[in-house]
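Colleague: I'll drop the sequence and a predicted model, then ask my questions.
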Amino acid sequence: MNKQSLVVYASIVMAMLFWSFSYVWVKIVYLVYNPITTVLLRLIISSFLLFIIGKSLNRIQSIKKEDRLHLILLAFFEPFLYFLGESLGLKLVSSTLGAVIISTIPLFSPFGAYLFHKEKISSKIVLGIIFSVIGVGVIIFNKEFNLVASPLGIALMFLAVAAAVGYSIVLKGLASKYSPLTLISYQNLIGIAFFLPLFLSFELNHFLSAQPTLKVWIALIELAVFASSLAFILFTYGIKHLGINKSNVFINAIPVFTAIFAFFVLNETLSFQKMIGISIVISGLFLSQAKLKFSKVKK
């Protein structure tokens, strides 16, 4: 492995680590702030950072008039709808379960691609989804088949998954025209506009009366800098050199990293049943992206 390849793989692994740890950082911020406040502050810090980087590198492009509506739709799906589902969902489910559900995004994206871009759905995708659904079931049900996680929390996490699929559909038409830094910068800025009315209506009073500790502020800054900014830049760098499919394989590691971090930092339980469920989900994800070859038996 040459030096450049090492840098590429290191960049992707770091992005996965930052996104994995984001589920832990969110739980820490929730000790003081509510979900909408958390997302809004995260986006404000991230947008400020990205525009400084983009302008200093002269990488922020102007958006053409015919693409502005698509950009608003892009921001509606992510960060608005995605973070709305994820942030509210993580109030009700564990960091590990949330990461497992979010990691199924690569499985459901092909259905959006089929409906809107006429891309074919292979049998391995369907098989991968079946595996992953079984894996999530192992985590959320006990031996008596009773839910051990909030149904509303699970539904909200899958809302985030649906939003990510919608995001990928819209993104395909814009990615060929604008740089990732441009799109991420503007979508975060528009996301602030979406979240601001909700914040002013429901969480302003709580925000003004909250007394954040240094630990909470550090976690919030880590979310904005590492998860919402640097991770996207590192992952985009990886996609540029490895391509989308090879890079997406690394997303499968997020539930594993999150489970380990949550165990040590948040003292979340890591039961044998949970480990089995995570393994099944990851197996389904890898299966959906594997190249299956069947050779004919010679007679």
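Modeller: Everything's here; your move.
Colleague: can we go C-alpha only for contacts and neighbour counts from here?
Modeller: OK.
Colleague: and the residue nearest the centre of this structure?
Modeller: Residue closest to the mean C-alpha point of the chain, counted by C-alpha atoms, centre = their mean, is residue 102 at 6.1 Å.
Colleague: how about it, what does it touch?
Modeller: Going by C-alpha atoms under 8 Å, 6 or more residues apart in numbering, residue 102 touches 157-158, 160-161.
Colleague: go again using 7 Å as the cut-off
Modeller: 157, 161 (C-alpha atoms under 7 Å, 6 or more residues apart in numbering).
Colleague: tell me how far it lies from residue 41.
Modeller: Going from residue 102 to residue 41 by C-alpha to C-alpha, to the nearest Å gives 22 Å.
Colleague: and for residue 69?
Modeller: 25 Å.
Colleague: tell me which of these two has more neighbours.
Modeller: Using other C-alpha atoms under 10 Å as the criterion, residue 69 and residue 41 rank with residue 41 on top: 17 against 11.
Colleague: wasn't the more buried one part of a helix?
Modeller: Yes - the assignment for residue 41 is a helix, going by DSSP: H, G, I helix; E, B strand; the rest coil.
Colleague: which strands and helices sit next to the host helix or strand of residue 8?
Modeller: Using DSSP states H and E, residue 8 falls within helix 3-29. When contacts are defined as 3 or more C-alpha pairs under 7 Å, 6 or more residues apart in numbering; DSSP states H and E, helix 3-29 packs onto helix 214-222, helix 231-242, helix 254-265.
Colleague: hold the first one in mind and look at this next one:
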Amino acid sequence: MNKPTIHPYVPIIIGVISVSLSAILVKLANAESGVIAFYRMLFSVILMLPVFLMKYTHEIRLLSKRDWGFSAIAGVFLAFHFILWFESLNYTSVASSTVLVTMQPLFAFIGTYLFFKEKISGQTLFAGAVAIVGSVFISWGDFKVSGSALYGDILALIACALITGYLLFGQDVRKRLSLITYTMVVYSISTITLFFYVLLKGESFGPYPTIDWFWFLLLAIVPNLLGHTLFNWSLKWVSTNVISIAILFEPVGAAILAMFIFNEFISSSQIIGGSIVIIGIMMFVVDFNKIGNIFKKKG
């Protein structure tokens, strides 16, 4: 394998900063959660469309009825993930919301255990328990501040469960399609879902001030296309675990940005609880047996 022209950690760092901006851009936009989510996905689809039409349209024929069904479910889950997560930011802080949404690996484990009967190791159980303790710590601290903050935390956790469902239903389809085709199909379904959601709720598609259109476009370009594209590029050179651990620093970056941009105070319960969640998920992602074997070989 040829060496990359730049160190893989450079795009990973840029990717983490990119996804950290997601919550910030949502709070900057002056629109309903469903509308923000709709334009984020719509602009993503529009920006991807030329590349898809030039190189990948033939892959649509590879989709079976089952694939279309799973892709549809994944797209709907992704749509409501964005709705609930964006809505959570109206009630709780960026720090709490992003930490709780980052618990996706734990929800993924629960899903794979229930649906694919994957085995549970002692390390997995302990790591999950640690992450849950951290999330309870955050939620209890927010509840003492206000009931609405706790409500926002609950929305963020449901959003986390939905993004896990999106990944679980999409993983089988993704194996047979290129990243562009799979993303195009699921993002399109998600956009259609969000369109009808906004329509049925009677939310306004516009007009909005120019600055809001700028935030909508940035949401599509920075966290959606730039952030995740850089992570996918880096997978050629580093393991999935490295990416998974890097993504855990999204709430750290988001909380720091929110502190400077929105003057959001980070409470001690958020710092302690967030740290516990991140440690728990790192324990979940890292295979300590492999690390131990490496040190044994070196010894």
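Modeller: Right, received. Where do you want to start? Not measured: the values here are computed from a predicted model.
Colleague: go through the helices and strands packed on helix 3-29 of the first structure and name the closest to residue 278 of the first structure.
Modeller: Nearest to residue 278 of the first structure, of all those, is helix 254-265, at 7.0 Å by C-alpha to C-alpha.
Colleague: onto which residues of the second structure does the closest one map?
Modeller: With TM-score structural alignment applied, helix 254-265 of the first structure matches the range 250-261 in the second structure.
Colleague: the matching stretch vs the first structure, average distance?
Modeller: With mean C-alpha distance after the TM-score superposition for the first structure, stretch 250-261 of the second structure departs from the first structure by a mean of 0.9 Å once superposed.
Colleague: residues in contact with residue 159 of the first structure?
Modeller: residue 85.
Colleague: ok, now residue 15 of the second structure?
Modeller: Contacts of residue 15 of the second structure (C-alpha under 7 Å, 6+ apart): 226-228, 230-231.
Colleague: just to revisit the earlier point, which other residues reach the match of helix 254-265 of the first structure?
Modeller: 16-17, 19-21, 23-24, 94-95, 98-99, 264-265.
Colleague: most tightly packed of the helices and strands packed on helix 3-29 of the first structure?
Modeller: helix 254-265 (a mean of 20; mean count of other C-alpha atoms under 10 Å).
Colleague: what's next to the helix or strand that comes right after it, contact-wise?
Modeller: Sequence-wise, the next helix or strand downstream of helix 254-265 of the first structure (DSSP H and E) is helix 272-289. Helix 272-289 of the first structure has contacts (C-alpha under 7 Å, 6+ apart) with 100, 107, 124-125, 127-129, 131-132, 135-136, 138-139, 249, 252, 255.
Colleague: just the buried residues from these, in ChimeraX please.
Modeller: ChimeraX command restricting the contacts of helix 272-289 of the first structure to the buried ones, with burial defined by 16 or more other C-alpha atoms under 10 Å:
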select :100,107,124,125,128,129,131,132,135,136,138,139,249,252,255
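Colleague: tell me which of the contacts of helix 272-289 of the first structure fall in helices.
Modeller: Among the contacts of helix 272-289 of the first structure, the residues falling in helices (DSSP state H) are 100, 107, 124-125, 127-129, 131-132, 135-136, 138-139, 255.
Colleague: among those, which two are most distant?
Modeller: 124 and 139 (22.7 Å).
Colleague: ranges for the helices of the stretch 51-200 of the second structure?
Modeller: Remark: helices assigned in the stretch 51-200 of the second structure by DSSP state H, counting those that start in this stretch are 65-88, 94-101, 104-116, 122-145, 147-174, 179-201.
Colleague: give me every residue that touches residue 169 of the second structure.
Modeller: 70, 74.
Colleague: how much space between it and residue 25 of the second structure?
Modeller: 28 Å.
Colleague: can you check residue 186 of the second structure too?
Modeller: Taking C-alpha to C-alpha, one finds residue 186 of the second structure at 22 Å from residue 25 of the second structure.
Colleague: re earlier: residue 180 of the first structure is nearest to which of the helices and strands packed on helix 3-29 of the first structure?
Modeller: helix 231-242 (7.0 Å).
Colleague: mean shift between the closest one and the second structure?
Modeller: Averaged out, helix 231-242 of the first structure is 2.1 Å away (mean C-alpha distance after the TM-score superposition for the first structure).
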